[in-house]
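Colleague: mind looking at a prediction? Sequence and model below.
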Amino acid sequence: MLNMRQTIWVLVAIFSVNLVGLYLEWYNFFWFDMVLHFSGGLFVAMLFANYLKAHALPNAKLANILIVVGAATMIGVVWEFAEYFAHITFAEKASAAFGMRVDFMGDLDDTITDLLMDMLGALLAAKLSLRFLSRVNKGRS
């Protein structure tokens, strides 16, 4: 499992790929947004799992998983709000500045798919980090 600093750098890389993808129109590939949201959910959940290594609830595996997945999903919801506000605030200006159509958000299907990918990535991170959280719980008993 990556440490917190490494995880943050991966999240910065995912965000950077997002910006490059906007500019190079990689969002025309249906899977591009899915990969970014899955990866984002995975690494945000890993960030929370790293935090939980020191603060995990003893003998509460399900609660710890729900905390990790719930926190990552909440970040995904906040991201969707940020996409919405960026769209209503900057899309027209960015389109004029770059001389091309710039969309920061899709339709409802896109938003639901984004949140689903965030949650699936978070679930995978929770599954991968289970042994680390279990070790923490065993050490506390």
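Modeller: Cool, got the structure.

Colleague: alpha carbons only for contacts and neighbour counts from here, please
Modeller: OK.

Colleague: packing partners of the helix ranked longest in the chain?
Modeller: Identified as the longest helix of the chain according to DSSP state H is helix 61-98. Packing partners of helix 61-98 (3 or more C-alpha pairs under 8 Å, 6 or more residues apart in numbering; DSSP states H and E): helix 30-55, helix 108-140.

Colleague: the inter-axis angle of it versus helix 108-140?
Modeller: 140 degrees (axes from the mean of the first three to the mean of the last three C-alpha atoms, to 10 degrees).

Colleague: give the buried residues for helix 61-98.
Modeller: 64-65, 67-77, 80, 83-84, 87, 91, 94 (16 or more other C-alpha atoms under 10 Å).

Colleague: against residue 129, how distant is residue 47?
Modeller: Residue 47 sits at a distance of 11 Å from residue 129 (criterion: C-alpha to C-alpha, to the nearest Å).

Colleague: and here's the other structure:
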Amino acid sequence: MVSLRSIAFLFLGIASLYGAGVFFGWSWPWAGFLWFDIVLHFFGGALGGLIFLYANRRWQIMNGREGISGFIFTLAALLAAVALIGVLWEFVEYAFYIVMQYALNEKAPTMRVQASWYADTLGDLLSDLLGGLVVFLLLHRKKKQLTAADDKKEPRIGVVSHT
């Protein structure tokens, strides 16, 4: 269901959007494109969710959990992984901001600007989590559809059916 190709495609799409945002100045809150950052973080959360689900399938991290408890446990683990990626990215953004501040020889930001950064950070983390949640729910639905389709197929010769 999740392939390295889909992960690479989404990563390249996000990187391209981010590069365009930096080039055109869309990535900064004062540029007036607040939606742009939200979109990037949503797709970043989706990317984190895809990576988690790929790793889970490949290395069977969540192996042995079935039913609703498996669903909830996997969802919680996915959202935790996406939140961790989001927090790490916020550190990268903050470090970039500090480097740019010194590179441009700007004075320290005012308290009003700092407060807006906290709001931006919380919004970014929420967008990350929503992206991860959407990917999880879409792929869970797809898995259920594939399982239902497999159950409707004719039994193979030599396989005993208990229905």
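Modeller: That came through, no problem. Since the model is a prediction, treat every value here as computed from it, not as a measurement.

Colleague: so residue 82 of the second structure makes contact with residue 48?
Modeller: Yes. Applying C-alpha atoms under 8 Å, one finds residue 82 of the second structure in contact with residue 48, separated by 5.2 Å.

Colleague: okay, and the common contacts of the two?
Modeller: Counting by C-alpha atoms under 8 Å, 6 or more residues apart in numbering, the residues touching both residue 82 of the second structure and residue 48 are residue 132.

Colleague: rewinding a little: mind checking the helices and strands packed on helix 61-98 of the first structure for the one nearest to residue 98 of the first structure?
Modeller: Nearest to residue 98 of the first structure, of all those, is helix 30-55, at 20.8 Å by C-alpha to C-alpha.

Colleague: and the residue nearest the centre of the second structure?
Modeller: With distances taken as C-alpha atoms, centre = their mean, residue 45 lies nearest the centre of the second structure, 1.5 Å away.

Colleague: ok, it touching residue 136?
Modeller: No. In this structure, residue 45 of the second structure is not within contact of residue 136 by C-alpha under 8 Å, at 10.4 Å.

Colleague: which neighbours do those two have in common?
Modeller: What both residue 45 of the second structure and residue 136 touch, as defined by C-alpha under 8 Å, 6+ apart, is an empty set.

Colleague: need the winner for burial among the helices and strands packed on helix 61-98 of the first structure.
Modeller: helix 30-55 (a mean of 21; mean count of other C-alpha atoms under 10 Å).

Colleague: which helices and strands does it pack with?
Modeller: Short answer (3+ C-alpha pairs under 8 Å, 6+ apart): helix 30-55 of the first structure packs on helix 4-23, helix 61-98, helix 108-140.

Colleague: superposed on the first structure, what's the mean shift for stretch 120-133 of the second structure?
Modeller: Stretch 120-133 of the second structure differs from its equivalent in the first structure by a mean of 0.5 Å after superposition (mean C-alpha distance after the TM-score superposition for the first structure).

Colleague: in the first structure, what stretch matches that stretch?
Modeller: Residues 110-123 of the first structure are matched to stretch 120-133 of the second structure when aligned by TM-score structural alignment.

Colleague: give me the residues contacting that stretch.
Modeller: Contacts of stretch 110-123 of the first structure (C-alpha under 8 Å, 6+ apart): 33-35, 37-46, 68-69, 72-73, 76-77, 80, 105.

Colleague: and with 6 Å instead?
Modeller: 37-38, 41-42, 45, 69, 73 (C-alpha atoms under 6 Å, 6 or more residues apart in numbering).

Colleague: now the two most distant members of those.
Modeller: 37 and 69 (13.7 Å).

Colleague: before we move on, back to that, the longest helix of the first structure vs helix 4-23, what angle?
Modeller: 40 degrees.

Colleague: what distance separates helix 61-98 of the first structure from the middle of the whole chain?
Modeller: 8 Å (C-alpha atoms, centre = their mean, to the nearest Å).

Colleague: same thing with stretch 107-125 of the first structure?
Modeller: Using C-alpha atoms, centre = their mean, the offset of stretch 107-125 of the first structure from its chain centre is 9 Å.
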